[in-house]
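Peer 1: my questions concern the predicted model and sequence given below.
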Amino acid sequence: MQTLIARSLKYTNNELSVLDQYLLPHQEVWHACDSVAQMQSLILSLKVRGAPLIGLAATLLVAYLAEQGQSKAQLAQAIDDLESTRPTAVNLMHCMAKMRIALAQDDHLGALVSTAEHLFNEDVSLCDQMATLGAELVNPGDNILTHCNTGALATAGIGTALGVIYKAHQQQKHIHVWVDETRPLLQGGRLTAYELAQWEVPYTLICDNMAASLMMSGQVDKIFVGADRIAANGDFANKVGTYNLAVLAKHHQIPFYVVAPETTLDRACPNGQAIPIEQRDPQEVTGVSGSFGVCQWAPRRAKVYNPAFDVTPACLVTGWVLNSGVYSQQDLVGDVFK
């Protein structure tokens, strides 16, 4: 397999490595990964995260295992096991479906390797296309609010929603970004703030529950978020807390955009109610942990509800920024996602 290098995923010298996003921003630690069980653990513990990146990490591992001489039966099992690791992000399913097709070829080794390389390089291109299209929606001086982390850490390219922001910054539009901390795992506070600081994009970190007052005071011009799965009717699942922002944006008449590649579109899923929502470990809510240590603040037997994602209805979305174009509410009438 050719050398493939992204911000948090790389294949070099016959070794697959991932950046431990759980330890960011204070430590940059890379883990070599050579087994399905290890990749599943890295994904479940959010050391590997971001819908596009999860799919690509699993894909490169399957290609790596093929190069190590695993049998077709072993590779088929690896694909099945990796696909079941997280249920909401459809990119993982999309990538594993492509690898199944490759596995069925006579030259399955060559097909798996070329498919993995194609999917990786395709994601870089998709990110660039989304960023270019989305940046056209940004006006000079805009205050943009975003949620979770959707940058280069979560993709092979420059990102989805955060890629749009980065592109607008490159175009010298003098933007400012409000960064939701994104509880309970603080992907905004730990990862988005980290990326924006590296890119020298002006930003301000806020608690999630501060967004409403900012909107009311006229300090938010646009909202850009990512997606883990978009249903055929335009409903979409994203990091929990996204729905809150969409409702608030509708009330305050603030444009609300979803940025995702077409690989995140699930045409077989009719609507948001059909999207499976992952339930996470209660300990993520009863306390916090990371490179800074562990803190438990809730009673140890506290009952916890901890969905990783929520679903935002299409009626609350101003536009869907895909790699193929920017789609409005009117485009849904033409079944653009079906």
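Peer 2: Arrived safely.
Peer 1: contacts and neighbour counts: CA atoms only from here.
Peer 2: Noted.
Peer 1: just the strands in the stretch 1-150 of the chain please.
Peer 2: Under the criterion DSSP state E, counting those that start in this stretch, the stretch 1-150 of the chain contains strands at 4-5, 9-12, 15-19, 30-32, 143-146.
Peer 1: list the buried residues for the second one?
Peer 2: Applying a neighbour-count criterion of 16 or more other Cα atoms under 10 Å, one finds 9-11 buried in strand 9-12.
Peer 1: quick revisit: give me whichever of the strands of the stretch 1-150 of the chain is most buried.
Peer 2: Most buried of these by mean neighbour count (mean count of other Cα atoms under 10 Å) is strand 143-146; its value is a mean of 23.
Peer 1: check which helices and strands the next helix or strand after it is in contact with.
Peer 2: Note on strand 143-146: by DSSP states H and E, the next helix or strand toward the C-terminus is helix 161-170. If you count contacts as 3 or more Cα pairs under 8 Å, 6 or more residues apart in numbering; DSSP states H and E, helix 161-170 packs onto helix 108-135, strand 222-225.
Peer 1: ok and the longest one relative to helix 161-170, angle-wise?
Peer 2: The reference is to helix 108-135. Note on geometry: by axes from the mean of the first three to the mean of the last three Cα atoms, to 10 degrees, helix 108-135 and helix 161-170 are set 50 degrees apart in direction.
Peer 1: helix 108-135: how far from the chain's middle?
Peer 2: Mean-position distance between helix 108-135 and its chain equals 15 Å (Cα atoms, centre = their mean, to the nearest Å).
Peer 1: ok, structure two:
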Amino acid sequence: MKTIEWIGDVDGHLRLLDQTKLPTETTFLDCETPEDVYGAIKRLSVRGAPAIGVSAAYGIIVGLRDVIQTDRATFDQQFNKVCTYLADSRPTAVNLFWAIDRMQKLAQAESQLDPAAMRKRLLEEARTIDDEDREMCDAIGRFGAELIPQGAGVLTHCNTGALATAGMGTAFSVLYSAHKQGKNIHVYADETRPLLQGARLTAWELLQHGIPGTLICDSMAAWVMKEGKIQAVVTGADRIAANGDSANKIGTYSAAVLAKAHNIPFYIAAPSSTFDLSLATGEEIPIEQRDSAEITHGYGKQTAPLEIDTYNPAFDVTPAEYIAGLITERGVIQPVTTEEIAKVIAD
């Protein structure tokens, strides 16, 4: 089952697994327009920084269907309009902007192509981004598995598996690789309030791949650590600043603080495309604010008084000093400093 799939040739469309319906329903969305792709990203039908980037690249292709018979100037105008539109869907996930920027640079470099040829070339690039994401997941898994002790209990937060990428995932790929190596790990997935990505998605993926796991409430993490059940914490990231400060799903910072208090290594697994070296520290990372209904109406049922104020940031930022290592497709960055990150990522 593919989370992201391009159906057909250059006149085809993007098919996405609707993650808002999991684990009770398996439903696919056929995205024929940029509005379809934007909506899928915005409402979290597709989520996870790498998956958002791949989806946006394909979303550009569907947005160019009506301008292939025009001149190149008209094509470029529509191309830039679609890129700007899709870039507005989620402000924190840097892979979104990375993929769009890559497509824009290609269009600039191939300015001699007519609209039909340019659209075909852009589809080739989107497919390359898709393929590279799968290879990235495999490499992250190999490097990260080396950090996981035999028989370890591993806490993870949110969802970082095949549902969040085009491949086997980022942090989840580490868990999958360690499991395949026979390390006899046991994964503790916290539910990840308010949208329950850990409960709905990570727990589902653990069962799909036969990885031993236990679902816990977010508030149980400290006690599970104190009981000695956790030997490592591995999460993903949506944007990483030049100094290693890392934005990820709200609650990640809490897990990092708890891990440090219990002398447990906390790792972040993310591709090089998630690093934003234009930002010196995490203080510059924009944090998406989401609708209050996600807190007050959990999956259709009112769970809080309507009159109460809510605060619903989608992400928090974990300072670099809490991170034992950044697991990338190029290797593990340790210690997590501006200098070490630059050595691995700057090119």
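Peer 2: Here it is on my side, so go on. The shown structure was predicted, so the numbers you read here are calculated from the model rather than taken from an experiment.
Peer 1: hmm, back to that, columns mean neighbour count on top of the helices and strands packed on helix 161-170 of structure 1, output as JSON lines?
Peer 2: Shown next, in JSON lines, are these (neighbours: other Cα atoms under 10 Å):
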{"stretch": "helix 108-135", "mean neighbour count": "21"}
{"stretch": "strand 222-225", "mean neighbour count": "23"}
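Peer 1: of all the ones you listed, which lies closest to Asp335 of structure 1?
Peer 2: Asp335 of structure 1 lies closest, by Cα to Cα, to one member of these: helix 108-135, at 20.4 Å.
Peer 1: out of the helices and strands packed on helix 161-170 of structure 1, nearest to Ala102 of structure 1?
Peer 2: Here helix 108-135 is closest among these (Cα to Cα), at 5.0 Å.
Peer 1: circling back: next, format the strands of the stretch 1-150 of structure 1 as JSON lines and append distance to Asp228 of structure 1.
Peer 2: Converted to JSON lines, the strands of the stretch 1-150 of structure 1 look like this (distance: least, Cα to Cα, whole Å):
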{"stretch": "strand 4-5", "distance to Asp228 of structure 1": "23"}
{"stretch": "strand 9-12", "distance to Asp228 of structure 1": "19"}
{"stretch": "strand 15-19", "distance to Asp228 of structure 1": "20"}
{"stretch": "strand 30-32", "distance to Asp228 of structure 1": "24"}
{"stretch": "strand 143-146", "distance to Asp228 of structure 1": "15"}
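Peer 1: nearest to Ala51 of structure 1, of those?
Peer 2: strand 9-12 (13.3 Å).
Peer 1: what about the strands in the stretch 201-347 of structure 2?
Peer 2: In the stretch 201-347 of structure 2, the strands defined using DSSP E, counting those that start in this stretch lie at 213-216, 232-235, 239-241, 246-249, 266-269, 275-276, 297-298, 301-302, 315-318, 325-328, 331-333.
Peer 1: tabulate these (a markdown table), appending distance to Lys120 of structure 2.
Peer 2: Shown next, in a markdown table, are those (distance: least, Cα to Cα, whole Å):
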| stretch | distance to Lys120 of structure 2 |
| --- | --- |
| strand 213-216 | 44 |
| strand 232-235 | 36 |
| strand 239-241 | 30 |
| strand 246-249 | 34 |
| strand 266-269 | 33 |
| strand 275-276 | 29 |
| strand 297-298 | 43 |
| strand 301-302 | 46 |
| strand 315-318 | 36 |
| strand 325-328 | 31 |
| strand 331-333 | 34 |
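Peer 1: nearest to Gln112 of structure 2, of these?
Peer 2: The nearest among those, by Cα to Cα, is strand 275-276 at 30.8 Å.
Peer 1: other residues contacting the closest one?
Peer 2: Residues outside strand 275-276 of structure 2 that contact it (Cα atoms under 8 Å, 6 or more residues apart in numbering): 94, 239-242, 345.
Peer 1: which of these tops the neighbour count?
Peer 2: Within those, neighbour counts (other Cα atoms under 10 Å) peak at Ile240, which reaches 31 neighbours.
Peer 1: show the contacting residues for that residue.
Peer 2: Here Ile240 of structure 2 is in contact with 246-247, 274-277, 282 (criterion: Cα under 8 Å, 6+ apart).
Peer 1: same list (those residues) but as JSON lines, adding distance to Ile140 of structure 2.
Peer 2: Compiled in JSON lines, the contacts of Ile240 of structure 2 are given as follows (distance: Cα to Cα, whole Å):
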{"residue": "Ser246", "distance to Ile140 of structure 2": "17"}
{"residue": "Ala247", "distance to Ile140 of structure 2": "18"}
{"residue": "Thr274", "distance to Ile140 of structure 2": "13"}
{"residue": "Phe275", "distance to Ile140 of structure 2": "15"}
{"residue": "Asp276", "distance to Ile140 of structure 2": "18"}
{"residue": "Leu277", "distance to Ile140 of structure 2": "20"}
{"residue": "Gly282", "distance to Ile140 of structure 2": "23"}
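Peer 1: which residue numbers in structure 2 go with stretch 112-122 of structure 1?
Peer 2: Here stretch 112-122 of structure 1 aligns to structure 2 at residues 122-132, judged by TM-score structural alignment.
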